[in-house]
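Visitor: Next comes the sequence, and after it the predicted model I'd like to discuss.
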Amino acid sequence: MTAVNDFGSEMRYLRQRKGLTIREVGRQVFISYSMISKYENGQLLPKSDIVQRLDDLLDGGGALVGRAREVALSAPGHPSPATGLPTTTRHFVGRNREIGELLKILTPSGALMSEPAGVLVLHGAPGIGKTALAAWVARLLLPRFEHGCQFVDLHGYTEGRAPADPGEVLDRLLRRLGERPEALPADVEELAALFRARTADRELLLILDNVRSTAQIQALLPDGAQCRTLVTSRNFLSALDGVPRLSLRPLEPDDADTLFRLVSSTSDTDGYETADIARIAEYCGRLPLAVRIAAVRCGPDSQLAVSRFAGRLADEYARFRELDDGERSVKAAFEESRKALDATERELFALLGLLPPEIMEVAAVAALSALDLPVAERGLDRLVDAGLLIRVDTEHYVFHDLIGAFARLAARDLAGPHSTAALRGLLDHTVRSCSRADSLVTPGRRRFPPPPTSGPEGQDFEGYDHARDWLAQELPALVALCRTAYEHGFDEYCWMMAFHLRGVFFLGKHWTEWEESHAWALAAARRSGNAVAQAATLNNLGLALVCQGQLDLASDRLTEAADIAGAAGDEDAQCTARSHHAWVMHLRGEHERALAEEAATLAYYQARGRERNAAIVLRDMAAIEIVIGRFDDALGHLTSALDVFRAIPSPLDTAMALNCLAEIHLQRADLVGAWHGFADAFDVASLGTIAFERARAQHGLGRTAAAHHDNTEARRLLKLALSGYTSLSAREEVDHVRADLAALAA
């Protein structure tokens, strides 16, 4: 190594610590990036003025200037060569943030926690690139350590090989440090004491790679104040108290794309392959090991086209067969981690493969596994520690995409009765929880009792806010479970879950999820021959379509619901279909006919003491009456409805009614009454986190301000309404607000 090499290593170290790319450095010092690359690779030494500019830019503090003055390989402080360090990969990309963190912490003068001295754990999933990153950083750090680097693979998860024995590792390290083999003690504790003594005064970087457990490395940690130890492991190594840890995540999308192109020799100009490469990277979960294998499979010596290989990876269960190049296998890497679990943990891992690939809640996992909540949580945390699961927060976990696919493969090995019982326990818990939550979010709705159970009764909720927040947070997983229930033949759970999600769908205007879940629910109800379930599901589907303005399709659904309900003698479902159909008539301009239909449904609900249902009909009648100018009738109906909604209480219904009431004041040019009415609706909607009604109130306030000729305030409020409606994909309302804003600008 020459002084030029020393300079290049120092420059690369400072650049990556600063988090800059070669191109960014070149731009800031007005030099081509190819010249910067030559400086770092030891091909060229820059002139003194450029050295000073680089030192200033990279916060070198004179380090680059000093390196530029070194002229001999034997200069004081020159590092010893690395021992055992694997060859640096030709295609290392990304990880700038992680490199910067590691350089800051592992530099001899860096700030490290003192117990144990100078240790950092780099942990992450199998195949995520821990070893490659450690080797890369070690070479950057070599100039900073007088006595070089020692790298040891402890084979914690090497297929077909037992984890390295600490005594054998100590023996090897001491011989590397110059100890005579015949002078080495046999006892591990004595070897450890000798290693600590020999490293006490050294400036040494120790890399302990592929560690299985804390016990494997406890005796290998040096005590020297200027020693630094980088440990890589799939395991969190929680027994290493008080040490900093860095969790390695998948590559960024651009970095995964670059890695694939470099390894496969695919040109950046091959634009037609860009989408396929992005698909491959995502199928690989952006794990470096998987991306490298995929790239080799698509390399210049392969007859396999990128597009064709992307198609093969689309099949989740064939994916692991494809991510195997004969010498490296993603599945084998994952399997080593699974084998390291105990029997209970392996079973839990396989059970998690029964879940859809959304974020999973601890309570749901407990129901799935028939474990007590604390036991389930400990099991999940163990999987996190093993690098097989990611903790999202205290209540939620998620798989890395590729590990989730591996878990779903493992779930196939579960005995049929076992997986069926596990899913039944999960679905029973979930349906009961949804039913309880929905009864708080939309009280007074018709309820269907869940199937009898001997298991847990589902979650309890403290009130409206708790129930609403739970439904909103868990919604992606709950919708996915509707499909899981359908695919595994749990028809009753499928349609019931969709039914109990209707309230939160309406609250958040989740049209896509509403239609998808109810499509599975309708298929399940038809497959089981349950007429009541079919009518209820069709009514909910019809309502979703009405709200989106798809009136013809909505009418078809509601007519079918009424026919099925009539044949089954389900008067409630018939009345619901009639009420929803009345709204279709209203939107088609048939206001009088709509009012007549609503009056009939109102009589039905009042006769049966169904106060909330009757109040909803009164509110709908008032909305129609406002359109045709019957303000007194509308006011009377809304006043009666509001009394019921407030007594329940039902924040959604209250906010909707208050917005209608304020509209009457605005139509009558009572701007004070309109302003207070919309403000009341806004307050209720905000407290209840009812986004649509909040935006509706802001729209009303903006229109009221415009009528008062306060254009500045009107514009502010209308823009807020536009933002709210846009976030809900409420296209018709967005158009109305834009028209009002345009009128202000005219």
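Guide: Yep, it's here.
Visitor: When you work out contacts or count neighbours from here on, use the C-alpha atoms and nothing else.
Guide: Noted.
Visitor: what sits up against stretch 399-409?
Guide: With Cα atoms under 8 Å, 6 or more residues apart in numbering as the test, stretch 399-409 has contacts from 283-285, 316-317, 331, 334, 349-354, 357, 359, 388-390.
Visitor: swap that for stretch 125-140, please
Guide: For stretch 125-140, the surrounding residues in contact (Cα under 8 Å, 6+ apart) are 9-10, 12-13, 85-89, 92, 95, 99, 102-103, 122-124, 149, 205, 207, 209-210, 230, 232-234, 248-250, 287-290, 330, 333-334, 337, 386-388.
Visitor: Figure out how far it is from the centre of its chain.
Guide: Offset of stretch 125-140 from its chain centre (Cα atoms, centre = their mean, to the nearest Å): 25 Å.
Visitor: can you pull out the helices in the stretch 151-300 of the chain?
Guide: Remark: helices assigned in the stretch 151-300 of the chain by DSSP state H, counting those that start in this stretch are 166-176, 188-199, 214-217, 253-264, 274-283, 288-297.
Visitor: Pasting the second one now:
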Amino acid sequence: MRDLHDARFVVLGPVRAWLGDTSLRLGPPQQVAVLTALLLREGRPLTVGELIDAVWGQTPPPGVVSVVRSYVSRLRKILEPQRPPGQPSRQVVSVADGYALPLEKGALDLRVFEDRAAEVQRLFAAGELEKALRLLHTTLGAWQGQPLAGVPGPVAEAARTRLIERRLGLLETRFEAELHLGRHREILPELVSLSGEHPLRERLCELRMLALYRSGRQADAFSFFDATRHALKRELGVEPRPSLRELQARLLAADPALAVSPANAGGAVGGIGDHSSKRAASAGPSATSESGRSPQSPPPHTGKTSQAAPSPAAAVPVEQLPAGLRAFTGRQAELDDLDELLSREDRAGTVVISGMAGVGKTTLAVHWARRVADHFPDGQLYVNLRGFDPTAAALEPSAAIRTLIDALGYPSQRVPSGLAAQTALFRSLLAGRRMLILLDNARDTEQVRPLLPAVPGCLTLVTSRNQLGGLIVSDAAQTLTLGILSTEEARAFLAQRLGPARVRAEPEAVDDVVLRCARLPLALAIVAARAAIRPAFPLSAIAAQIRDSQGSLDAFADVDPGSDVRAVFSWSYNVLPPLSARLFHLFALSPAPDMTPATAASLLGLPMRQTRMLLDELAAAHLLTEHAPTRFSCHDLLSSYAGELALEKETAGERESATRRLMDHYLHTTHNATHTLYPLQQEPVDLPDAQPGVVPEQFADELAANRWLEAERGALLAAAESGLEQGRAGHTWQLASQLTRFLDRHGYWSDQVVLQRTGLKAAARAGSREGQALAHRALGFVMGRLGQIDEGRRHLSRAVELFHELDIPLGEARAHRLISFLANRIGEHGKALEHYDRAAALYRGVGDLSGEAYVYNEVGWTHILRGEFDDAITHCWRAVAIHQEIGDPSGEAGALDSLGWAHHHLKQYPQALDCFDQALVLYQPMGDRYLVAEALIHIGDTHVAAENPEKAAESWRAALSILEEFDHPDIAQVSAKLKQLDGA
């Protein structure tokens, strides 16, 4: 079992936790909020009631106490995965009617931050400004974004506000100290940016005005004061505070005290405000810094050190970087991100540029490093760490650091032995220097960390196929993830290599090449090189060669391993652990564009927790991309490579088993989701047993089930299609039958047509007449939705015949109900009532109260269409009563909606709105957004009839917003209502 000391938590950014070096998945937002509330108490207990208030405030959900205890139980499992059953938790401990989370020293970044901030204040008070500033940079550098990002609840919101204010206060203290030391020009860009984000923060305004004034930009200082004054009056209705007005007056009077160094003036920090002046005066900045220089003097760039440096000045390495591309193009956003680093006052730190193989990490790093070399007057260092090299082993840190020390001109005979001593020497040689260091092609964090300067003034760029999360967590490295080129960048890439005229001459061929190369720079470079050495070849011929090899990487092969896409990918694949490697090539067996951890677990036949770690490894290696939370995808060319590996590494039987597990997962999870959504409406279908290793997902409520179906819709449709192609016809027609109601409710009618036609073919191929009946019935209904009544009737009539022959009364009854739906659409209400009578008789014959209640509601709706509103109310109330009796809130809501329409037509508008409101309350927890929208539309209709246009518009806009979420066909109808209302 891991020791309690291994637990570490971060709240100064998105809430995260680790056991040792293992990052933990903390669960849903409310669960994270419970953990956050415990962390913020720093070991002091919270009652269950306090936890409820912390997460939900004044509106807790039903059964909230059980929810809290469930979250605590899950957190204990996450934080103590190896705790034996029955043994008390040492992480989230029970205390009376509540819980506490004991924290070891250094386990919570917030506590470390506060301790360091207190020490910063002590150093300032003691006048040790340089030391205080160094510690303050470290303290602020530990932040990883907005504190408690994404954590819900009032406690997190209050803490977030407090911490943001705390950080701003420290930043202001830092700027004051920097001004005190005469560094107004260095901090001005950051001051301009921060004051722009907080235009009403008067202390920042004072600091910016003084920095502008001292930089010789008096007019800008006066202009900024005027802008701030107007903003304060406009937003808050107040004048600037006295200290800000006083500073403005002193600037206008050209007060000499403002233009000289506070160190020489011996007074407060530029006279900025009462509180800042007093603190600065108490700090009593000394005339010299720790090095003996005046605080205003720039650090000398001699390269000399006080300990290990040789007597002569170290060399200035200026031509260490590789040659850059003559025709570099694109990547403007990434270059802008890198340029922002130069606005920092020390231009120091570490930046990790990561991305998949062949995406152009080194090219970008070298291009930018050469572009900004002048900002680093003490030179540039470069070393290829060979983390992913086809011909040589990765460079050991000891060998790499010797290369760097040699480049600095240090005598080799004086270099100490041992990596720790060499690292210390390297950092001593860089002390006081401003250098750019490029560590290219890194394998992992351990290879890089000893090579980091860890001294002010030096910027380190690291390129790697891995994310190097350890550097981000422990060394406060910034990260830049390099993706594929945009379409426009890819076209420009080809134009640079082949000439604009040749690219303009064949735009369609260029687009085809861009598509086939999947916008990967390495693939584009290979194709461009081939086209360049064959200038007489049309680009369409080059594109055809790639197209002919579709599904393989043969079109991107080359005798040079460094220019062969397959070889370059292999260097990333070959260093994977065995299970991660297997998951990568099995990933290619999925017909879906992406995959969740649960789906991947079934594909691999391993527990989900283990699979999630494997996915994280693949994402860290940039072989997969987590393009959305818990959704992993694979670049097209990497997918082709994975498919080749699957054929090479897996036997036919192993591939078949994996694909069967994947189809079982989709089918059984879909069944669980639809059963959760429609427990009394789904007809029983015998599903095949899931293969060992398949763990279908379960759903706590309708909302979760609906979200899963929505997220996986594309994957499920692709799985159904591939199942037919790959000989799993049974899976295909059953998957189609399970998705029928969901696709209909959400308006995915085009998808429904394609899916059910596929399901019909699959059922015929599998010899399942039941499957054919289900597909005919679904096709008949959707054709009616699309206005193709005759074709719809043909399908529904065939469904009735098949269900009758098979003696499946529930299936036959629903088919009759759908025939009635089509009849009502064309005004044949008498025929509709005939088929409803047949459906009701079938339901009564098998004792299905739910089906009978639905018929009552639909008969009531038919009476509404006939103008027989009293009869409609009678039938709909019977439906409501039965649905309430059997506990079917969905059916009850539908019947209440029909009742509302009956009252609406009788001009009984209060009763109508009451029915619609009751339906809306029942629909909302189900997660079926279309039904919520439908109720809102009806509420708007009734408000219009009752001459309440403002309320009608409010309801219709809310409905339109929902429909636009999934591009429902009813958008046009609701938009027309709103337009007509606006016109009126």
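Guide: Thanks, I have the structure now. Note that this is a predicted model, so its numbers are computed, not measured.
Visitor: Just the buried residues from the contacts of stretch 399-409 of the first structure, in ChimeraX please.
Guide: The buried residues among the contacts of stretch 399-409 of the first structure can be selected in ChimeraX (16 or more other Cα atoms under 10 Å) with this line:
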select :283,284,285,331,334,349,350,351,352,353,354,357,359,388,389,390
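Visitor: Among the contacts of stretch 399-409 of the first structure, name the ones in helices.
Guide: With helices taken from DSSP state H, the overlap with these comprises 283, 316, 317, 331, 334, 349, 350, 351, 352.
Visitor: how close does the first one sit to residue 125 of the first structure?
Guide: Between residue 283 of the first structure and residue 125 of the first structure the distance, using Cα to Cα, to the nearest Å, works out to 16 Å.
Visitor: circling back to that earlier point, looking at the helices of the stretch 151-300 of the first structure, which is closest to residue 414 of the first structure?
Guide: Comparing the helices of the stretch 151-300 of the first structure against residue 414 of the first structure with Cα to Cα, the closest turns out to be helix 274-283 (24.7 Å).
Visitor: Which elements pack onto that closest one?
Guide: Packing partners of helix 274-283 of the first structure (3 or more Cα pairs under 8 Å, 6 or more residues apart in numbering; DSSP states H and E): helix 253-264, helix 288-297, helix 306-313.
Visitor: hang on, the earlier thing: tabulate the ones in helices among the contacts of stretch 399-409 of the first structure (a markdown table), appending distance to residue 216 of the first structure.
Guide: Formatted as a markdown table, these follow (distance: Cα to Cα, whole Å):
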| residue | distance to residue 216 of the first structure |
| --- | --- |
| 283 | 34 |
| 316 | 36 |
| 317 | 35 |
| 331 | 25 |
| 334 | 21 |
| 349 | 25 |
| 350 | 28 |
| 351 | 30 |
| 352 | 29 |
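Visitor: Determine which two of the residues you listed are furthest apart.
Guide: Pairwise distances across those (Cα to Cα) peak at 22.2 Å, for the pair 283 and 351.
Visitor: what's the burial count for residue 202 of the first structure?
Guide: 18 (other Cα atoms under 10 Å).
Visitor: Map it across to the second structure for me.
Guide: Matched by TM-score structural alignment, residue 202 of the first structure corresponds to residue 433 in the second structure.
Visitor: Next, the contact list for its match, please.
Guide: 300, 301, 302, 303, 378, 457, 458.
Visitor: Spell out the residue ranges of the helices in the stretch 801-950 of the second structure.
Guide: For the stretch 801-950 of the second structure, the helices defined by DSSP H, counting those that start in this stretch cover 809-825, 829-845, 849-866, 869-886, 889-905, 909-923, 929-945, 949-965.
Visitor: Give me whichever of these is most buried.
Guide: Stretch with highest mean neighbour count among the helices of the stretch 801-950 of the second structure: helix 889-905 (a mean of 26; mean count of other Cα atoms under 10 Å).
Visitor: By how much does it deviate from the first structure on average?
Guide: Helix 889-905 of the second structure differs from its equivalent in the first structure by a mean of 2.5 Å after superposition (mean Cα distance after the TM-score superposition for the first structure).
Visitor: contacts for that helix?
Guide: Here helix 889-905 of the second structure makes contact (Cα under 8 Å, 6+ apart) with 853-854, 857, 860-861, 864, 869-870, 872-873, 876-877, 879-881, 883-884, 909, 911-916, 918-920, 922-923, 935, 938, 942.
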